[in-house]
Structures are given as C-alpha cells and as structure tokens.
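Prediction below, plus the sequence it came from.
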Amino acid sequence: MFQDISIEKLNDLRSKNEMTVIDVRSPSEYAESTIPGSVNIPFFTDEERAEIGILYKKVSTQAAKERGLEIMSAKLPAFVKRFAEIKGNKTVFCWRGGMRSRTTATVLSLMGIHVNRLDGGYRSYRKWVVETLEQVEFAPQVFVLHGNTGTGKTEILKALKEKGYPVVDLERLAGHRGSIFGEIGLKSNNQKTFDALLLEDILRYRQEPYILIEAESKRIGKVILPEFLINKKEKGTHILLEAPTSLRVSNILNDYQPEEHAEQSLQAFNQIKSRIHTPIAQEIEESLLTRQFGRAVELLLVYYYDPRYAHTSVNYGDEFARTTPIRFETMEDAVEQVERRIEELIYRDGASNKVQTSV
C-alpha cells in the first residue's frame, strides 16, 4: 500500500536527488504551476477533467466517479507503463491529495509499483512556499550588480554561476528581462512558479556568506519580489558596471534577437512611444520597420533607458554615488573584473576564509 509523505520529508529527499516527483493533474494545471522539477503524467486530459467536472456539478458525484472510472480504465495500461519506466523512489500529487493521486497510488500499488503520495497535494505545497517566503531568515550578504541597460548584467551572472558563485538570477526565475521588451522570445512565469523557483534558490544559498543578484525593480514582468529580498537588495553592496554604447547595443541584439521578433519588438515599442520626444520616436519606429535594429536600440538607450536609469539611481543614496564603477570593453573582461571586485569585497568584510565555500 502507498504511504503519505509530508512536504518537509519530500523536500529533504528532493534536495538529495533521491525522489522523482510526479504531478498527475491535467496538462493545463501542470503548465500553470507545479513543484519544480516534477514530471507530468496526467490522470485526466484537460477535456476529460472538464467533462467530469460538469457531471459532478450538474448531475451527481456518483455520475462523475463512474465516468472517471470509464475513462481511466481504457488508458490504464499506458498510464501504469509510464510510471514503471521511472526508476527509483516516486511521489505523486494532485491538487489537494484527493481522488487522482489516491487512485493513482492505489492502482500502482496493486501492480507492484510503490509510490508515495504528497499529503495535501499541490495546495499544501503552495501554502508552504508562501509561508516560508514570508518567514525565512536569510543571512547572506547581497552583492547587487547595477548598470545601464545592455551592460550584460545577466550574462555576467550566468558566467559567474557556471564558475560556482552563489547567483540568484531573478530574470531567469521570472522568465522576463524586466523591461517593456522583456518578454520577447521568452515564456514569462506567473507568481506561483516564480515563488517556488525563488524559494529553491533561497534555501540552497541560505548558508552562504553572500549571494549575487541583479538590481531589479519590485516587479519583474508578471511577478513581484518578496519584501525581504527587496530589503536585502536595498541594504546590499553595490557593484556598478559601465560599458561603451557599442557593446551594449551588441549585447541587446544578441540577447533579444529582434530580427526574429520584429513584430513583437514594434508592438512593445508602441507602448512607450509616447514617452519619447516625437522626432526620436519616429526615427526609432522607422528603424524598426526597416529592420535597422542596431540603430533602433542605440536610440532607445540614449533617449529612453539611460535617462530613466540616471533618474532611478539617485534613490540608492550617497554610498551608491561614491561606488567606483567597473569599466570594460568586452564581456570576458567584465566577468574577470567582477570576480576581482567580489574578492575585494569579501576580504574587506573580513570573510576571506569563506571565499572557497562559494566558488
């Protein structure tokens, strides 16, 4: 017979890579939000779930159960086979640990396949995420990368993470780059997905002496940062980046690939067009229409993003104003200089014995 498993036990096993988590909810439920890293083996398709829901509401609970049994019986062999193909320990969950996960675990048990069932289902997991983010005590110091649009902050963080630095890439977790053009070429995450992914990073790095993040506003695309992280960012140690406009243009073209998303780029520009001096806005629009994307990006930087950045930077106070910027001509040089700055900051703060734990 199957066993119920708590959120705490499941998280412990997941952290040790000793558990495969399987979401038996419908594909649309899974796409909307799930436990990070879980596999979707749906008990019902979206259409089947909708049909049974109508029977439950308009006919009776018994009619819904009978139709559910009829649907499931026809596809049971293929359903069980998919579970049999997954080796090792397995935990299944549905919305609230009800019929779908209970039936799945019972049938698999009868077929000699042992699985655990998450107590309370996804609803209990979501509750745990929200409560933990509200109560978490996060000790690491925060080093915050600042810089005008296009200075390659995200690229630098990615390179540093590959080197073993404790990086929380907020834009990656949000599936959004943070600007009006930020969703182009990406699939933005909702708040539930962002919170789950963020919490995994927060718990992973909570014993580190510091983490690295990018300076972001409170909202990134569809999601809002938790208050504790905003406070940590504001009290963090600032690392300011400066790069020539030509490199920034090149970085943006490489990242956004506007030639593949010309229509989306134009639509995004139309949302900010009225905020830019009319002759400049007209030239930007013409550049986008004639696929002169480099020129359009350069004008957006000079006449829209740079002035906005200068305006918001004053909110960081005198310490930020006195920060010595890191100036670079190539992204390789940027990564090397940021690494050196991090080492200087760690030694300055008397944490030199902790450097090797983070890199």
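Perfect, thanks for sending it. This is a predicted model, so every value here is computed, not measured. Numbering: from 1, shown residues only.

only C-alpha atoms for contact and neighbour calcs from this point on.
Noted.

And the residue nearest in space to the middle of the chain, how close does it get to Val130?
The C-alpha lying nearest the average C-alpha coordinate of the chain belongs to Leu173 (C-alpha atoms, centre = their mean; 1.3 Å). Distance, Leu173 to Val130, using C-alpha to C-alpha, to the nearest Å: 16 Å.

name the element Phe194 belongs to?
Assigned by DSSP states H and E, Phe194 belongs to helix 191-205.

How about Phe320?
Phe320 belongs to helix 317-321, assigned by DSSP H and E.

residue boundaries of the strands in this protein?
3-5, 20-23, 39-40, 90-93, 116-118, 141-147, 210-214, 219-220, 223-224, 237-242, 326-327 (DSSP state E).

for the longest one, packing partners?
Counting contacts by 3 or more C-alpha pairs under 8 Å, 6 or more residues apart in numbering; DSSP states H and E, strand 141-147 packs against helix 153-162, strand 210-214, helix 227-234, strand 237-242.

now swap in the first one and tell me
With contacts defined as 3+ C-alpha pairs under 8 Å, 6+ apart, strand 3-5 has these neighbours: strand 116-118.

Is Arg123 in contact with Val129, as I believe?
No: Arg123 is beyond contact range of Val129, at 10.0 Å (criterion: C-alpha atoms under 8 Å).

another structure for you, compare them:
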Amino acid sequence: MTSHSALQETDYQKIFLSGVALMDTRAPVEFQHGSFPTATNLPLMLDDERAAVGTCYKQQGQQAAITLGHQLVSGDIKAQRVASWLDFTRRHPDGYLFCFRGGLRSQIVQQWLHEAGVDYPRIQGGYKAMRQFLIQTTETAIYNHDLLVMGGMTGCGKTELLAELPNAVDLEAHANHRGSGFGRHATRQPTQIGFESRLAVDLLHKQQQNWRQLVVEDENQTIGRCALPPCLRDRMKAAPVIWLEAPADERLERVLKDYVIDLRGEFIQLLGDAEGQHAFAEHLLDSLSRISKRLGGLRYRQLLKKMQQALAHDDFTASLDDHRAWIQQLLQEYYDPMYQHQYRQKADQICFTGDGKAIRDYLSHLRSR
C-alpha cells in the first residue's frame, strides 16, 4: 500500500485542467499576494506565527525553528486547524494540498491528516512550481496561437460578442474590470498573480481544445490594476484587428445598463439597499474625478452637475434619463474622440469592420478554414 508521504502530484496540467479544489497551506499574507483560481487558504501557521518561526530560523537554525513551530501550533490550535483540513478533504476528496515549495509545511499538514485518518495528496514543488508552470503556459499559448484583437467604440458590445465565441479569451473577466475609467466592479480585482493565474488556466483549456486562433478585446497595458503579461501585450500590438460597430443609441443604452443599472445592482447585492446605493454613487463620482484632468475643467464640471442631478433622484427609474444625459456627453466628447484616434492609429491592422452579425460570420468563416 502507498504510504501517505508518497502521495505527491507533479502533473500540473492535469491539476489545472481538472479544476479540482486546492488547499493552500501557506500563511494568509502569502495567499493574499496571489494564489490559484480554485485555492482555499487553510494555513498551517498564521502570519505572526510564521514570522516568529522565520526569525528563529535565522537566529538559531532549522531544528530550533521546527521546534518553535510545533510549540506555536499545538493543543487546541492544532486541533482546530486539523479539523478545518479534515472538513476540506471531506468536501473535496479529489483535491490536493500545497505550500510554497512543496516542502516542510505541506509535509506536516499531510502527516497530521494521516494521523487523523485521511491520506491526502500534496503537490510536489508547491506554489512556486505551479506558478512557473502557468507562466510558461501563458508564454507558450501566446506564441503558438494566432491572435486576433477586437476593437470598437465604448458600448458597442465587445464583451457580449466575446462571450459568444468559443475561442475568445475574456481579459476583462479575468481582471474583474471593464477596462475603462468607469470599469471597476463592486467586488475587488484579483491580485496581479491571481489575474495571471486565471488567464493561464483559460489559455491551458484553449490549448487542450486545439484552437488555432484566439480572440481578445483590445486593451491598454493595464486593466484596472492588472497588467497584461508582456508577451501578450507585445503580440496584441502587432495583431490584426476586427472593429465592431454599433449605432450610437444602442451604445448609449448598453453603457447605461453596464455602468449604471447593473453596477448599482452589484453594489446593492453586496452591501444592501442603503449602503449599496451610497457606494454606487461614490463609485460614479470617484470614477469621473479620476479622469477630470483629461476631461478639462469645464467639461468635468458640466458632467459632474449632470451626474449629481441623476444621483439626487429618490426614484432610480426616474433618474435614468438624467443618467443618459451625462453618459451621452461623456461618449460624444470624451470616449468617442479617443476611440476614433485609436481607429486611425490601427488603420493598417484592421482586417474587418462590421456589426455583431457580420463579425460573427467573419470569425466563423475563419475558424472553418
């Protein structure tokens, strides 16, 4: 029979493609810096305990540090942590555990689980090896696939169209941000490492599906606070572009839905009616303030007045026309000129222009070639 210490997994591709749950036994501060899409943080040591053990290791050596660690995580504390690990293994019997390098911390967690009656596999090489695997996956996928970039004016429906394409990579979904000054969601963005991990796992799936070409939305170097990997950024700069077109009134209604109706709903669902409405209003005002220098003083004051008028309504439904007013001015005087300039800059790269149906037909033809 296989001993518990031999229960190790090194097939990182299988781990990420399966989407199984992962138990991240690193300290909370390490987890907050970045982990993997299906990981849950159930640490062996909390931040202060890890810091104390680290100091001991530097001053007195490994054995003294190990002894201190066992002293800090003992008795009721140990029992509580083992209980949380056992609960995880019951809920995710096909999962894995890992620490930073697949070393002492994950070995101890695996040993204590074994003593509690559960043999659970750990990932050899741990977080560091899996992180390197995902970085390499991204670079390989980007350079081994043809890339097609989808551009278009604000509100033309790029995100909706990408959702219909089986070979699309939705960068904004991975970054939890819509990519503009008003693009933040009610929930936080992932860390840079979290963003890169989500992207890499998506690319891994696309590789398995044998797509020859990938479609991404035209983005700046950063989506909110998440920076595109350099290899992707460089390929996007030189890739052919398809330009999605939509009527102005359709674009206005889509922006109203995305940045007002739906976003307000996000905040209310997260925080409740009163606090959610307040947070939504603060979000809009802050988003406008962030682009105030680029708007110029007069235009900023005009938009601010219209936005405040919309937010002053007690009846949200009655406020929609006032929201349309500031959105229309923002589109016409700020976003449209910006995207028209981008269109002219990318003129030599644009290989197709059309509405949603025309682009779907065009891409379907490309995939069938």
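All right, it came through fine. Given the structure is predicted, the values throughout are model-derived calculations rather than measurements.

Now the TM-score, please.
Overlay of the two chains. TM-score (TM-score structural alignment, normalised by the length of structure 1): 0.81; 333 aligned residues with a C-alpha RMSD of 2.8 Å.

Pull out the buried residues from the helix holding Phe194 of structure 1.
Gln191, Lys192, Thr193, Phe194, Asp195, Ala196, Leu197, Leu198, Leu199, Ile202, Tyr205 (16 or more other C-alpha atoms under 10 Å).

same check, this time on stretch 40-47 of structure 2
Thr40, Asn41, Leu42, Pro43, Leu44, Met45, Leu46.

just stretch 73-84 of structure 2 next, same as before
So, applying 16+ other C-alpha under 10 Å, buried residues of stretch 73-84 of structure 2: Val73, Lys78, Arg81, Val82.

now do stretch 318-326 of structure 1
Phe320, Pro325, Ile326.

Serialize those to TSV and add fields for distance to Gln282 of structure 1.
Below are the buried residues of stretch 318-326 of structure 1 laid out as TSV (distance: C-alpha to C-alpha, whole Å):
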residue	distance to Gln282 of structure 1
Phe320	35
Pro325	34
Ile326	34
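
what residue of structure 2 matches up with Leu157 of structure 1?
Here Leu157 of structure 1 is matched to Leu162 in structure 2, going by TM-score structural alignment.

burial count for Gly117 of structure 2?
10 (other C-alpha atoms under 10 Å).

And for the one 5 residues further on?
If you count neighbours by other C-alpha under 10 Å, Arg122 of structure 2 ends up with 27.

ok, now His114 of structure 2?
By other C-alpha under 10 Å, neighbour count at His114 of structure 2 equals 15.

Per the alignment, name the residue of structure 1 opposite it.
Match for His114 of structure 2 (TM-score structural alignment): Ser109.

if I pick the closest residue to that match other than its chain neighbours, what's in contact with it?
With sequence-adjacent residues excluded and distances taken as C-alpha to C-alpha, 6 or more residues apart in numbering, Ser109 of structure 1 is closest to Met1, at 5.6 Å. When contacts are counted by C-alpha atoms under 8 Å, 6 or more residues apart in numbering, Met1 of structure 1 touches Ala105, Thr106, Ser109, Leu110, His114.

What distance do you get for Lys232 of structure 1 to Pro140 of structure 1?
Counting by C-alpha to C-alpha - Lys232 of structure 1 and Pro140 of structure 1 are separated by 9 Å.

about what we covered before: Gly185 of structure 1 is nearest to which of the strands of structure 1?
Shortest distance between Gly185 of structure 1 and the strands of structure 1, using C-alpha to C-alpha, is found for strand 219-220: 15.6 Å.

Run a quick neighbour tally on the equivalent of Ile211 of structure 1 over in structure 2.
Counting by TM-score structural alignment, Ile211 of structure 1 lines up with Leu214 in structure 2. Residues within reach of Leu214 of structure 2, counting by other C-alpha under 10 Å, total 20.
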